[in-house]
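**Student:** Below is the structure, and that's it, no one-letter string:
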């Protein structure tokens, strides 16, 4: 039986009102089945769907504030 390298888990950081940070490299599979790859050491994934470069965060979430219901 060949020796397999021990895989370390990826670190994922959830940020308040911001992107999800994932230690790279990563492959992201989109809802249509296509995939995108980044070999950066950390990637910011958009969770608000406002990014023009979705699934990567482009900080578009900063331009809008949430309305408070009165």
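**Tutor:** Okay, I see it. Given the structure is predicted, the values throughout are model-derived calculations rather than measurements.
**Student:** C-alpha from now on. contacts and neighbour counts both.
**Tutor:** Will do.
**Student:** And the residue nearest the centre of this protein?
**Tutor:** Against the mean C-alpha coordinate of the chain, by C-alpha atoms, centre = their mean, the closest residue is residue 45 at 2.0 Å.
**Student:** From residue 30, how far off is that residue?
**Tutor:** Residue 45 sits at a distance of 12 Å from residue 30 (criterion: C-alpha to C-alpha, to the nearest Å).
**Student:** quick one: the strands in this structure?
**Tutor:** Using DSSP state E, the strands of the chain run over 12-14, 20-23, 26-29, 35-38, 42-45.
**Student:** Indicate which one of those strands is closest to residue 4.
**Tutor:** For residue 4, the closest of the strands of the chain is strand 26-29, at 20.2 Å, according to C-alpha to C-alpha.
**Student:** also this one, for the comparison:
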């Protein structure tokens, strides 16, 4: 079985979604966005460069720090 490369999406506290790994990001019509292998997606809705994060979350006071539920 070939080695599979893992893509990671990290939910940053009060900020973006950080995507690391080889992934294709496409718009609603299937057109690909140009990006590097590691990039951040806007989560606050305020970016002037959607779908990418431009740091606007810092100036608008966006707050969100969700945590994954742990199995006990």
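**Tutor:** Received, thanks. Keep in mind the model is a prediction, meaning the values are calculated, not measured.
**Student:** Quantify their similarity with the TM-score.
**Tutor:** Between these two chains, after superposing, the TM-score reads 0.68 (TM-score structural alignment, normalised by the length of the first structure); 62 aligned residues with a C-alpha RMSD of 2.0 Å.
**Student:** OK, contacts around residue 35 of the first structure?
**Tutor:** The contact partners of residue 35 of the first structure, taken as C-alpha atoms under 8 Å, 6 or more residues apart in numbering, are 27-29.
**Student:** Could you check which residue of the first structure pairs with residue 15 of the second structure?
**Tutor:** Aligned by TM-score structural alignment, residue 15 of the second structure pairs with residue 18 of the first structure.
**Student:** Identify the residue spatially nearest to that match, adjacent ones excluded.
**Tutor:** The shortest distance from residue 18 of the first structure to any non-neighbouring residue, by C-alpha to C-alpha, 6 or more residues apart in numbering, is to residue 61 (6.9 Å).
**Student:** tally of neighbours for that neighbour?
**Tutor:** Neighbour count of residue 61 of the first structure, defined by other C-alpha atoms under 10 Å: 18.
**Student:** cool, and residue 52 of the second structure?
**Tutor:** Residues near residue 52 of the second structure, counting by other C-alpha under 10 Å: 19.
**Student:** Also residue 57 of the first structure?
**Tutor:** Using other C-alpha under 10 Å, residue 57 of the first structure has 22 neighbouring residues.
**Student:** Looking for the alignment partner of it in the second structure.
**Tutor:** In the second structure, the residue matched to residue 57 of the first structure (TM-score structural alignment) is residue 53.
**Student:** For residue 37 of the second structure, see how far away that match is.
**Tutor:** 15 Å.
**Student:** do the same with residue 60 of the second structure
**Tutor:** 27 Å.
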